[in-house]
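J.: Got a sequence here, can you build the structure:
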Amino acid sequence: MVDTREVYVEHAVRNLLRTSRTAHGRLDASASKGKRRQLAQGLTPLDVGSLATGNYRSTIIDLYDRRNLPISCATELRDFVESIVLSVNRGLVREGALYREDDSSSLPYTRADTLLSEVVGPLFEEFHQRLTRSLSDPVETAGWVEYRMDLTDHLWADGCGRSTKAVAAWVLMRAGHSLPVYPADRRSQFAAAPCTARTASRDREQEQYEKWLRYYRSLFETWPGNAAPAGDSGRIGT
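T.: Presented below is the predicted three-dimensional model:
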């Protein structure tokens, strides 16, 4: 049975609270030296948590209502996804901040100076192909979204995890598929994340993607329905 809007929304918000430090009041600028200039200033932890959770809830409601939205081309898909990111980040980033502008000193993300010139166009072409393929697997498409938009290319100025999970949820809701159940432990969430840059080696990249996809598929095995895993109180790891 396909889930109702209420079930989808509450499940998505529960996943947010397990995985997002921002939803718990932490607007983190530690990923790169220049990230702080893209974030909104003067917010208290209470402001941050309230904005992150409220934005996400309203975004998921809107995405459920637009789950059957026809997408005719990659450019249209890109515009739609960018609107999702802006909705998720509303009030949390400075006006006009959308794509990441700086590189991480510790994580193997795609170089920021290649995102708009080399990465974004082909990424949305592939996303459109995956989304509209007649025999597409919605779980793999959603997993690919999280892998590319967050874990490897890390596209957005802030809220990559929140934004990509919202996009992935839209992919799954379009297919009437259940959402994944994320673990509460933050270390477990990133155990299958890539360790080297996506462009470093084609063979290594395939191994990393397959490892991530196996992990992502496992997140659906703890479903049924709206139940949370035993002992999960909805908190995130440290």
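J.: switch to C-alpha atoms for all contacts and neighbour counts from now on
T.: Will do.
J.: Now do the buried residues in stretch 45-56.
T.: The neighbour-count check on stretch 45-56 (16 or more other CA atoms under 10 Å) flags 47-53, 55-56 as buried.
J.: By residue count, what's the longest helix in the chain?
T.: helix 45-65 (DSSP state H).
J.: next structured bit after that helix?
T.: helix 74-88 (DSSP states H and E).
J.: got the angle for that following helix vs helix 45-65?
T.: When axes from the mean of the first three to the mean of the last three CA atoms, to 10 degrees is applied, the directions of helix 74-88 and helix 45-65 differ by 140 degrees.
J.: Next, the buried residues of helix 74-88.
T.: Under 16+ other CA under 10 Å, the buried positions of helix 74-88 are 74, 77-78, 81-82, 84-88.
J.: who does that helix touch, helix- and strand-wise?
T.: helix 45-65, helix 120-132, helix 160-174 (3 or more CA pairs under 8 Å, 6 or more residues apart in numbering; DSSP states H and E).
J.: can I get these in a markdown table with distance to Glu10?
T.: Converted to a markdown table, the helices and strands packed on helix 74-88 look like this (distance: least, CA to CA, whole Å):
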| stretch | distance to Glu10 |
| --- | --- |
| helix 45-65 | 8 |
| helix 120-132 | 24 |
| helix 160-174 | 12 |
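J.: for Glu210, helix, strand, or coil?
T.: helix (DSSP: H, G, I helix; E, B strand; the rest coil).
J.: give me the number of residues near it?
T.: Using other CA atoms under 10 Å, Glu210 is surrounded by 13 other residues.
J.: Can you give me the separation between it and Val9?
T.: 29 Å (CA to CA, to the nearest Å).
J.: How about Pro45?
T.: 23 Å.
J.: Let's compare: structure for the following, please.
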Amino acid sequence: MDSVPLTKAYLESLSTNDLLLLADDYGIDIPEGLNRRLIIGELLELAEENERFSSHLPVLADAAMPEPEQGLPETYNETRITAMIRDPAWIFVFWDFHTIQFTNLVANPRFESFFLRVNTFSREEPSKLLDFFDIDVGTHDRKWYIHLADYRNFCRIDLYCRNTGEQDRILAASGVKGIKPGNTIGCKGTARRRNPPLLELSGLSELRNTHFRNHRQSFD
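T.: Reported below is the predicted structural model:
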């Protein structure tokens, strides 16, 4: 199947089981019960991302694992955001804006900032939102590495615009991404570490967790 282009017509000709096998070959973790249309959508998104990168990475074509930011085009001139799993603990995100839309957004007197919203969805119930947190980004930022504290579930990254006195506006959303369960075996953090009894009684453990929830961010 690898030699056949991932076109919509080709994917629609496959059985659901073949679609699942193809997704598995490409490392896409498909939630249980996801319908054919969404599976095809995930595969088409992957094919589009691969085509975009291959057209802009002629020099790095033979590299074993090129850093994605080394070959990113300066602009796609469209508002979109893409997320790529780097390993079980990190996700690489890059985005762009349509030129006219970007100009209008930042020229708005109420404009404050852009930010990324990192959403976590249940692996057992993919439509159930478990948690989210926001990361403020600069107007000229176009890429970010995000640390995934909970990589056993699914995540989606949204690009937002924040204006004073207005409801936050979503501009684009990435596809839903997840780590295949087998890839997390042996990863740091898969088991909860027990703290010494005195530390538990002191309340420092809860304080540390609260600090993490309130200040967890990413590293550029």
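J.: Need the TM-score from the superposition.
T.: Once superposed, the chains reach a TM-score of 0.28 (TM-score structural alignment, normalised by the length of structure 2), with 113 aligned residues with a CA RMSD of 6.1 Å.
J.: circling back to that earlier point, which of the helices and strands packed on helix 74-88 of structure 1 is buried the deepest?
T.: helix 160-174 (a mean of 24; mean count of other CA atoms under 10 Å).
J.: What residues sit buried inside the helix or strand that that helix is followed by?
T.: For helix 160-174 of structure 1, the succeeding helix or strand toward the C-terminus, using DSSP H and E, is helix 186-189. The neighbour-count check on helix 186-189 of structure 1 (16+ other CA under 10 Å) flags 186, 189 as buried.
J.: could you show me where the helices are in structure 2, in order?
T.: Counting by DSSP H, the helices of structure 2 are 8-12, 16-25, 36-56, 99-107, 197-202, 204-215.
J.: Redo these as a markdown table? Include mean neighbour count and distance to Arg169 of structure 2.
T.: Shown next, in a markdown table, are the helices of structure 2 (neighbours: other CA atoms under 10 Å; distance: least, CA to CA, whole Å):
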| stretch | mean neighbour count | distance to Arg169 of structure 2 |
| --- | --- | --- |
| helix 8-12 | 13 | 31 |
| helix 16-25 | 15 | 32 |
| helix 36-56 | 15 | 23 |
| helix 99-107 | 13 | 11 |
| helix 197-202 | 10 | 41 |
| helix 204-215 | 12 | 22 |
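J.: Dump those helices to TSV, plus distance to Trp144 of structure 2.
T.: TSV is the format used below for the helices of structure 2 (distance: least, CA to CA, whole Å):
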stretch	distance to Trp144 of structure 2
helix 8-12	30
helix 16-25	26
helix 36-56	17
helix 99-107	19
helix 197-202	35
helix 204-215	17
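J.: For Ile81 of structure 2, which of those helices is the nearest?
T.: Closest approach to Ile81 of structure 2 among these (CA to CA): helix 36-56, 11.0 Å.
J.: just to revisit the earlier point, closest to Ser163 of structure 1 among the buried residues of stretch 45-56 of structure 1?
T.: For these, the nearest to Ser163 of structure 1 is Tyr56 (8.4 Å; CA to CA).
J.: give me every residue that touches the residue nearest to the closest one when sequence neighbours are not counted.
T.: Nearest in space to Tyr56 of structure 1, with sequence neighbours left out and distances taken as CA to CA, 6 or more residues apart in numbering, is Val88 at 5.5 Å. Residues counted as contacts of Val88 of structure 1 (CA atoms under 8 Å, 6 or more residues apart in numbering) are 52, 55-56, 59, 159, 162-163.
J.: I'd guessed Ile40 of structure 2 sits against Asp18; true?
T.: No. Contact criterion CA atoms under 8 Å: Ile40 of structure 2 and Asp18 do not qualify, at 11.0 Å.
J.: Quick check: end-to-end length of stretch 85-96 of structure 2?
T.: Terminal-residue distance, stretch 85-96 of structure 2 (CA to CA): 18 Å.
J.: If you count neighbours, what's buried in that stretch?
T.: Applying 16+ other CA under 10 Å to stretch 85-96 of structure 2 flags 85, 88-96 as buried.
J.: how far away is Gln189 of structure 1 from Tyr215 of structure 1?
T.: 9 Å.
J.: quick one: Glu6 of structure 1 is in a helix?
T.: Yes. Assigned with three-state DSSP, Glu6 of structure 1 falls within a helix.
J.: so how many other residues sit close to it?
T.: 11.
J.: follow-up on the earlier one: most widely separated two among the buried residues of stretch 85-96 of structure 2?
T.: Pro88 and Asp96 (24.9 Å).
J.: Who are the contact partners of Phe94 of structure 2?
T.: Phe94 of structure 2 neighbours (CA under 8 Å, 6+ apart): 81-83, 142-144.
J.: So which of those residues sit within strands?
T.: 81-83, 143-144 (DSSP state E).
J.: which of these lies closest to Arg52 of structure 2?
T.: Once CA to CA is applied, the member of these that ends up nearest Arg52 of structure 2 is Thr82, at 11.4 Å.
J.: Perfect, I'm done here.
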